[in-house]
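I'll drop the sequence and a predicted model, then ask my questions.
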Amino acid sequence: MKFTDGFWHARRGVAIHYAREVDRITAAEGELHAIAPTRVVRDRGDTLNTPVLTTSVSAPMENVIRVRHTHHRGAGEPFRFEVDEVEGAGRATVVDGAGTLTSGKLSARLAVGKSWELDFRAAGRTLTRSGGKSAAWVDVSPDAAVDHGATQLEREGRTSYVFDQLDLGVGELVYGLGERFGPVVKNGQTVDIWNEDGGTSSEQAYKNVPFYLTNAGYGVFVNDSGHVSYEVGSEAVERVQFSVPGETLEYFVIYGPDPKTILERYTALTGRPARVPAWSYGLWLSTSFTTDYDEETVASFVDGMAERDIPLSLFHFDCFWMREFTWCDFEWDERVFPDPDGMLARLHDRGLRVCVWINPYIAQQSPLFDEGMAAGYLVRNRDGSVWQWDRWQAGMALVDFTNPDATAWYQDKLRRLVRQGVDAFKTDFGERIPTDVQYFDGSDPERMHNYYTHLYNQAVHEVLASERGADDAVLFARSATAGGQQFPVHWGGDNTASYVSMAESLRGGLSLACSGFGYWSHDIGGFEMTPDAGVFKRWVAFGLFSSHSRLHGSGSYRVPWMFGEDESDPTGAVAVTRKFARLKNRLAPYLVATGEEAHRRGTPMMRPMLLEFPDDLTVAHLDRQYMLGADLLVAPVFSAEGHVDVYLPAGEWAGLLTGERVHGGGWVREQHDFDSLPVYLRPGAVVPLSRHEDRPDADHLDGLTLLVHAGPEPDWSRTVEVAGPDGTAVPFTVAREDGVLVARSTQDSSWSVQVVGGETVAATGGRAEVSA
């Protein structure tokens, strides 16, 4: 949100009261407290008729510093995200009028004097600072020449905002702010943190997260669940500005110094991604959205995949498993599914899991509408009536998840489905949340707009965790905000069946990865329209090298034989789907270990190149390739012709599909047919491969192969862990010893070592040797 007219002036109707100086600083109980008048105080008369910002600086955990600016404290504290805190994480001192708050290697400094300057320092340098004309309280008149942003609220009378600006250094780049489909580098953009159902081809986003990280060693999290507006090197090109409506602003500066560590500390603050089950990494197949289907259709799809030797992990029933106009009533449409119990059992007998579509909206035709209205379980208008509209479902209302009884009521409907045989839920929607309403617990509706989806996905995840076990709970969620990473998996929303949309989907996933989310998926083939065979096949290869993989569309099915079926053609849709689905199942031990890293450290499975190569300047803007875990570089093909440019950082890389060794440190132009794409092992990679191509949740230790691309160092070694059937991690170490690669493990079942493009040697007595 822009308040200024160039550098010198405020916009019409806008009064900006900047913190001009620090009048006094005190230290108490590990916090700094400062008073900042909004004019320079030359004599006592200047203290009159002057707004003042009160600033507190504290540390919720090591290497994280909280800043809170308050204008009028009587307005009360806005609703904030829940964060974990460690007592005694900061030490505050005031010496000769200068206050310093130190937490780990990070410090913040304020000094009494005729200027405002809040410096953040680590490793002997200034990371960023809030300097002159940075922190401010803003008074905005009703006719001001400003755009109040994505909230589209009708504001009565004058409106106040609080903002701060943090400096951007030369060459400093900004990433994150949720799943955004434009350039992965956010410099020059205006970003509104406001969840919308806008598709993947607009500036709107389903997953808005008020957190960004930079390539300068730190991240910033604005702790406000409402509308946070960012000007990222846009309004003030030397700074990032973030503003919130109201009387107070709270943000955290998080030190790294590297991007992975920034994410580790951010997710320690807001919550780590839950662990997901191994079966979820396999291929998911959907009925698609508005297609006609019944149990016979479902069976034909499942049979068709089996007949073509394409492994499936899960079958998903989209909206019309329920009767039209009744979404959601959580009842199977008996006209097309007369025996849901038997059908679910038959699908389970075939080794499949089952997912069903839900949302948090209750249509007026649903029997649950009257039930929820009578019990007070639905969000209400300000006059006490139930809020309704006709968009999406006729007369739909919203479940009020701020009401514990309403949440339990909703969860009970889902528990019945889980006990019937449903294994997962696609938690669709959650973005179209009104602001002219009232909630059971009195929550501010503007700040509940983004947070509503958090409560929704949390409620559903709790059901699966309690009914199936914490390690077997998985969602397929569309909307989220800060902290939503705790309830995976998330997918990218409504894209279109084109190469351009395929690329924008990837940009959204990489942006979300920089926002603390560990897992991500997308609709293979595109949701809107029907893809041609080329788009479908290219997207299949990309989708099956994503953390999670689902075939889904809108008005047409996404089974591969709909896009041509010639068993003699290895580049046909069926053959391509078979190849990559089976390869992904072989990669399951590697994916499970990578997912464990997301769960324990907050490191995403699909990683922007920046996360693995933070010192390589070339990777800073790359958004058409990524690392899948630490060891695999993936570059999807975004053209029918198969041309693709890949950047390989320094070192010798090896093709996963070809075994070819390529020297990095520059760009490589490649040509790929539909059954291929650039996938490279980085130098020093050890990738565990399962022998089981038919499922991702087999015993990975049984017949395991360690695919090795050793580093060049004479004393190179690497240890990887592979989860056994009981979840216990078994370590395998590969090391170069006297020019020979020696692999060791305590594992006594059959396993082997393979050098990329070379020989495979079986282990004997927990040991294998292979030529380096």
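Received it, and whenever you're ready, just let me know what you need.

Only C-alpha atoms from now on, for both contacts and neighbour counts.
OK.

For the stretch 601-750 of the chain, which segments are assigned as helices?
609-612 (DSSP state H, counting those that start in this stretch).

scratch that, the chain is what I was asking about
Using DSSP state H, the helices of the chain run over residues 259-270, 295-307, 340-349, 367-375, 404-420, 445-468, 499-513, 533-543, 573-586, 588-601, 609-612.

now the longest one against helix 404-420, angle please.
With axes from the mean of the first three to the mean of the last three C-alpha atoms, to 10 degrees applied, the angle from helix 445-468 to helix 404-420 works out at 40 degrees.

which parts of helix 445-468 are buried?
By neighbour count, with 16 or more other C-alpha atoms under 10 Å as the criterion, the buried positions of helix 445-468 are 445-464, 468.

Repeat that for the first one.
Buried residues in helix 259-270, counting neighbours by 16+ other C-alpha under 10 Å, are found at 259-270.

Run through who's touching it.
Under the contact criterion C-alpha atoms under 8 Å, 6 or more residues apart in numbering, helix 259-270 has outside partners 61, 64, 81-85, 213-215, 217-219, 221, 254-256, 482-483, 514-516, 601-603, 610-611, 614.

structure B:
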Amino acid sequence: MVVFIFSCRSGGNWSTTYAPSPFYMTSKMRALYLEGYDYSIFDLTKPDRVQIQVHGSSVQGRILHGGSPTELITSYTESTGRPPALPRWITSGAVVGMQGGTDAVRRVWKQLQDHDVPVSAFWLQDWVGQRKTSIGSQLWWNWEVDDDHYAGWNDLVRDLRRRGVRTMTYCNPCLVPMDKKANARRHLFEETKKLGFLVRDAAGEPYMMPNTSFDVAMLDFTNPAARAWFKGEVLAVMARGGAAGWMADFGEGLPLDARLHSSGSGDGPVAAHNRYPELWARVNREFTDEWRSGEHRRADADDDGDDGDGELVFFVRAGFRESSRWAMLFWEGDQMVSWQANDGIKSSVVGLLTGGMSGFPLNHGDAGGYCTVDLPLLRYRRSEELLLRWMELSAFTVVFRTHEGNKPGSNCQFYSNDRTLAHFARCAKIYKAWEFYRIQLVEEAAEKGLPVARHLFLHYPEDQRVQKMTYQQFLVGTEMLVVPVLDKGKNTVTAYFPVSDGGLWKHIWTGDEFGGRRSRGIVGEGMSHGFEAEVEARIGFPAVFVRVGSTIGERFVRNLRDLKVL
């Protein structure tokens, strides 16, 4: 309870999720998903049955057929939708999460150049200006550039773009009154209130919802006019101002007693709650498609913020069954800056892998976590060790993006000292080294719905040891195996090598081979027939393996040498 009060609802626990999906898949290759948006409960605790409770007048769904988990995911996403292949610019280098204004960005950009860091974009979530609250540095939810905080915004965007670096921003489907911000040019809350575009309460007034330390109103995207307004008055303004992409935050919290434009057509509040994340993603996706085709642009617009052919990117955290039909990229939301399993670095891996098995194939997280608590009797502050290990983890996800957290001054940052900068450069180069394979995997995600980062179950479904894994290790595609360090003070990991396919795995730093009959430590529990080994994993040398004989693995190792990290 103390954590709840002081974090102002900014944390989570083992049972919370941003993106529930009414779908399951078993080790016996049985899979089912529900259609519609009714509230449902899946009981998977009994060994001989799955029980589903649906709060609605009817039930519709599909039983899927497939001989493997990958076939089932492909079948599932064929019905529910898959994301498009990402523009290559966002996976070409690190996405640098920064706050602090123009001078801070230019200072850090100079440091990154000095360390030869491959950078694809600066993600500047505080482009709208900062407000200080009880949980730290937060934003003014009014979706216009703050000319005082980011003086010379256009020059900054242009200077970065000339060096091949794009600028990304932030928005969400909520607005706040702006009477306390002196330099606001527009008051979007008041505009949309007059237009009737906000979610309403029982009295017909804007539904003001508590969000961390202030109240917000949500846009009613069940209203087509509200969707058109947001695309034209918010997203188009961002893109014309040079944004090549943005975090499309929130979307999961529509109140269950809200009154909506669609209420008159029989859309119940629970169904609307589950459908809203899809609507939110769809608004953003429609805009990116329209922008690519030339809509929303002015003849005098400065397009330096995108790559010249309209390839914009947005990423979301909220989702439901068909979100991947509309969303381009997901991220796992706001983990604590901790080593915790329920809401820290370990939960980030759980979200990465379960998302991949639930139809969200392009997924990543905040390198370093987000939620910071810095009080005399309660402290969750990002340590240097945690940040270094989280960067190593993030270097093997589809997008490598940093975040300063809600209290930047309380957290260790990648720019804090020479060691953190050097480590960030090293991880960014490791990420760069498998860019060629990442391009293939992104295309495969768009074509088949298969995730970039994969739970081992997808390829070793009969191995009972694999079935029990949660966050311990994962595959990147089929050719790379990552065993991240997820505990404080550890410099070794226990790696497990399934051998059902008889393959060997090579340690990228030492060249040692594991698996098959050459390994020690055979495991013979039931259907587990792999090998485990204790492997050194000093900071800067995460335990990563490639398949012996794999052309992908050989090229990855060769690129590491060329980039001088091996």
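Nice, I can see it. These numbers were taken from a predicted model, which means no experiment stands behind them.

care to give me the TM-score?
With the length set by TM-score structural alignment, normalised by the length of structure 2, the two chains reach a TM-score of 0.81; 487 aligned residues with a C-alpha RMSD of 2.4 Å.

ok, back up a step: from the contacts of helix 259-270 of structure 1, keep the buried residues only.
Buried subset of the contacts of helix 259-270 of structure 1 (neighbour count, 16+ other C-alpha under 10 Å): 61, 64, 81, 213-215, 217-219, 221, 254-256, 482-483, 514-516, 601-603, 610-611, 614.

So what's the residue count around residue 163 of structure 1?
26 (other C-alpha atoms under 10 Å).

shouldn't it be in contact with residue 247?
No: counting by C-alpha atoms under 8 Å, residue 163 of structure 1 sits too far from residue 247 to count as a contact (9.8 Å).

list the residues that contact both of the two?
Here residue 163 of structure 1 and residue 247 have residue 137 as joint contacts, going by C-alpha under 8 Å, 6+ apart.

Can you tell me what residue 522 of structure 1 aligns to in structure 2?
Aligning on TM-score structural alignment places residue 522 of structure 1 opposite residue 365 in structure 2.

What separation is there between that match and residue 132 of structure 2?
From residue 365 of structure 2 over to residue 132 of structure 2 the distance is 24 Å, taken as C-alpha to C-alpha, to the nearest Å.

From the neighbour counts alone, determine which of these two ranks first.
Neighbours were counted for residue 365 of structure 2 and for residue 132 using other C-alpha under 10 Å; residue 365 has more, 29 against 12.

Next up, the contacts around that one.
Contacts here follow C-alpha under 8 Å, 6+ apart; on that basis residue 365 of structure 2 touches 331-333, 348, 352, 394, 401.

do that again at 7 Å, thanks
By C-alpha atoms under 7 Å, 6 or more residues apart in numbering, the contact set of residue 365 of structure 2 is 331-333, 348.

Mind giving me the ChimeraX select for those residues, buried ones only?
Command for ChimeraX that selects the buried part of those, burial taken from 16+ other C-alpha under 10 Å:
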select :331,332,333,348
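
For the contacts of residue 365 of structure 2, give me CSV that also has distance to residue 37 of structure 2.
Output for the contacts of residue 365 of structure 2, formatted as CSV (distance: C-alpha to C-alpha, whole Å):
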residue, distance to residue 37 of structure 2
331, 22
332, 22
333, 22
348, 27
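
Filter the contacts of residue 365 of structure 2 down to the ones in strands?
When the contacts of residue 365 of structure 2 are checked against strands using DSSP state E, the ones located there are residue 331.
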